[in-house]
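Visitor: here you go, sequence then predicted model.
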Amino acid sequence: MTLETKKSVFVELGKFLSQFSEGTSAKKSDVLYNDIFFDDFENLIHLSQSHNGWYTPEQVYFSIQSWAEALTEENLNKWLSAYTIDQNDNNSKNVALILAGNIPLVGFHDFLSVLITGNKALIKTSSNDQHLLPFLAKYLIAVDEDLKDKITFVEGKLENFDAVIATGSNNTSRYFEYYFKDKPSIIRKNRNSAAVLDGSETKEQLEDLGEDIFRYFGLGCRNVSKIFVPSGYTFDTLFEAIFKYQDVIHYEKYANNYDYNKAVFLMSNFKLLDNGFLTLKQDTSYASPISSVFYEFYENIDELQTRLEADSEQIQCIVSNGLIKNSTAFGETQKPQLWDYADNVDTITFLLTTK
């Protein structure tokens, strides 16, 4: 398969995904194989919550739309223009993918990267996300049967691979690093995202910060779990702005976490700020539990910049109104571009340079 062929296949997938959105899914006449796949995918979206309680239709639709927006010819060309990729897959490798399952299709970028570089993907899905990616793989194979020999889902032990990309917790990463010590690898650990405020943010920006906090119930590494604010900052304006997200407390799994974590904090005599569906706790850690966000005060923005750079291996992305270099805009953390790599590790370069 040439690079242009592979890009065209993923553009077709993007067109397929663009049909699905909450409450307004509709078939388009120019999308390939809708007669085979459309209804089944719509049903799978609504069944996803039975497979993983956090995968509500709203969250799955959001993920699907994000990928529909990413998989365009323009985006693929812009992303891949920075690389020299073999047009004919002459140096194909078997790449093992060990995927996470914290948010829907979280491993899709690795899957895409392996295939677009002409390699073969040996995929071990998370038990929390076993259905969405295999379905999309079937659609891709329907569009171009040459992909059939390049995609394998593995249930047992991974064998006969040349490189590995594995995503897990800090604990599992130690196992991965030992087990795959003799293979070229990307091993991803826990990371969290932070926001830096200075009090000048508009109500709209703070509302968008709520999106960064609550999307996927806060389960993603790109969700904001830590906020830095200037000394003397009061959170009234923030609480007022994020009140639009109050319905999150009506979801049982989130509510259970809110009740449990709040009780643990209170029993430990921690001071909390609480609006009835989110607690704010002053804490130096970046990793807050579901339904809680940690915060810290800062005195000097330059000193904070230095600290964030020193802590970069703990941080996935930083949200600010331009206060921090290379920060992400409010409301955009869960809409990464194809060229926004997890942990800032260039997956394409890794795949192209691994022997």
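Guide: On my side now, so go ahead.
Visitor: going forward, measure contacts between C-alpha atoms and count neighbours the same way
Guide: Will do.
Visitor: which residues does the helix ranked longest in the chain contact?
Guide: If you go by DSSP state H, the chain has its longest helix at helix 34-51. By Cα atoms under 8 Å, 6 or more residues apart in numbering, the residues outside helix 34-51 that reach it are 16, 20, 27, 55-57, 60-61, 128-129, 131-132, 135, 139.
Visitor: one more to weigh against that first structure:
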Amino acid sequence: MTIDDHKSHLVTLGKFLKQFKVVNSVRNDELPGNDKFFAEMDQKIDSAIHHNGWFNRENIIYSLQQWAEALTPRNLKLWLAEYDLSKSGGKTVGIVMAGNIPLVGFHDFLSVLVSGHNVLVKLSMNDRQLLPVIAAYLMDLDSRYENRIKFTENKLKDFHAVIATGSNNTARYFEYYFKGKPSIIRKNRNSIAIITGEETKEELSKLSEDVFRYYGLGCRNVSKLFVPEDYDFDSFFKAMYEWNSIINQDKYANNYDYNKAVYLMSEFQLLDNGFLMLKEDQSFGSPIATLFYEKYKDEAELKKLLKENVEKIQCVVRNNAGKDEVSFGQTQKPQLWDYADNIDTIDFLSKL
């Protein structure tokens, strides 16, 4: 299968995913495979919600729409143009997927396929409804995918390389179990936002998307703020208020209540608006419904701190983002060439 074959099929897949909406999905009868897969995909979206209390239709559709926007001819060309994949392929690559947000391992899945390899997927129990339908859709578009995509519920075996994503604790298990195999092992990372105090309410409103999308469960979600020493959080809280209905989600509310009780019993100082707590803390990973913050004196001091902790950070987010930074509101809209942990997956796969 050529790169052009892959690109063509992925463009069609993008159009398939684009059909699904929060309400009133619109079926495109000209798309191949819709008779088999449109209704099934819609049903699996509902099924995913029932299997994982952190998934809701809005967030699943958001994920599908981001992939629909990514899988265009232009983006696929930009993504793959710099690689020589003419000699790549033929290996079996295992993927151990996380399940914190919908389709979180989909980029690895696509990367293995376009690199010419076979993919062996171990899904997370928290996100096992959507990807099999997408895989079946690709197989329907081109039967050659049938021998190249497999799922397993058991331990991975008979593979040449592996990409595994999990916590710092599971990473130690992965490193032991997969020793001797070429691998990408991903650990905990968190994203931070830098605030200067000069942001408008509209700009901070974009940042709220980075904080609350997927309830803050993704590694690209902002979990910590760096603010000037004299920062007044009033404008920040006003910009966050558009997400106030998030407290009506039971699992989020339970986490908010639990963490607030723990903080109050420990007599920590909090800033609280009824659905989000701010706690001054040097850690990078904050609990659900909480944002940590840390004050900085100047950009030089902050730059030094971030450099020392680069292995803990997924995204650095700020208004008017510079090189290697992400603009407000864009953390959950990564491009195909935005690699997790800054590890070039295609380059890794092309050298197997």
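Guide: Thanks, I have it. Just so you know, these numbers come straight off a predicted model, no measurement behind them.
Visitor: alignment lookup: Asn256 of the first structure to the second structure.
Guide: Using TM-score structural alignment, the equivalent of Asn256 of the first structure in the second structure is Asn254.
Visitor: where exactly do the helices run in the stretch 251-355 of the first structure?
Guide: For the stretch 251-355 of the first structure, the helices defined by DSSP state H, counting those that start in this stretch occupy 252-267, 301-310, 347-353.
Visitor: for the contacts of helix 34-51 of the first structure, which two are the farthest from each other?
Guide: Lys27 and Asn128 (28.4 Å; Cα to Cα).
Visitor: ok, those two, which is more surrounded?
Guide: Asn128 (18 against 15; other Cα atoms under 10 Å).
Visitor: that one against Gly101, yeah?
Guide: Yes - with contact defined as Cα atoms under 8 Å, Asn128 of the first structure and Gly101 form a contacting pair (5.0 Å).
Visitor: thinking again about what came up before, count of neighbours near the match of Asn256 of the first structure?
Guide: Neighbour tally, Asn254 of the second structure, other Cα under 10 Å: 15.
Visitor: measure it to Glu280 of the second structure for me?
Guide: Counting by Cα to Cα, to the nearest Å, the gap from Asn254 of the second structure to Glu280 of the second structure is 22 Å.
Visitor: next, the buried residues of stretch 24-37 of the second structure.
Guide: Residues Gly33, Asn34, Phe37 are the ones in stretch 24-37 of the second structure that count as buried (16 or more other Cα atoms under 10 Å).
Visitor: quick one on the thing from earlier: now a PyMOL select for only the buried ones of the contacts of helix 34-51 of the first structure.
Guide: Here is the PyMOL selection string for the buried members of those, based on 16+ other Cα under 10 Å:
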select buried, resi 16+20+55+56+57+60+61+128+129+131+132+139
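Visitor: near the equivalent of Asn309 of the second structure over in the first structure, how many other residues are there?
Guide: Matched across to the first structure, Asn309 of the second structure falls on Asp311, judged by TM-score structural alignment. Using other Cα under 10 Å, Asp311 of the first structure is surrounded by 11 other residues.
Visitor: what do you get for Phe275 of the second structure?
Guide: Counted with other Cα under 10 Å, the neighbours of Phe275 of the second structure add up to 19.
Visitor: separation between the residue opposite it in the first structure once aligned and Ser291 of the first structure?
Guide: Residue pairing (TM-score structural alignment): Phe275 of the second structure is matched to Phe277 of the first structure. According to Cα to Cα, Phe277 of the first structure and Ser291 of the first structure sit 7 Å apart.
Visitor: what do the two both touch?
Guide: In contact with both Phe277 of the first structure and Ser291: Tyr258, using Cα under 8 Å, 6+ apart.
Visitor: if we can go back for a sec, got the contact list for the match of Phe275 of the second structure?
Guide: Neighbouring residues of Phe277 of the first structure by Cα under 8 Å, 6+ apart: Gln246, Val248, Ile249, Ala255, Tyr258, Ser291.
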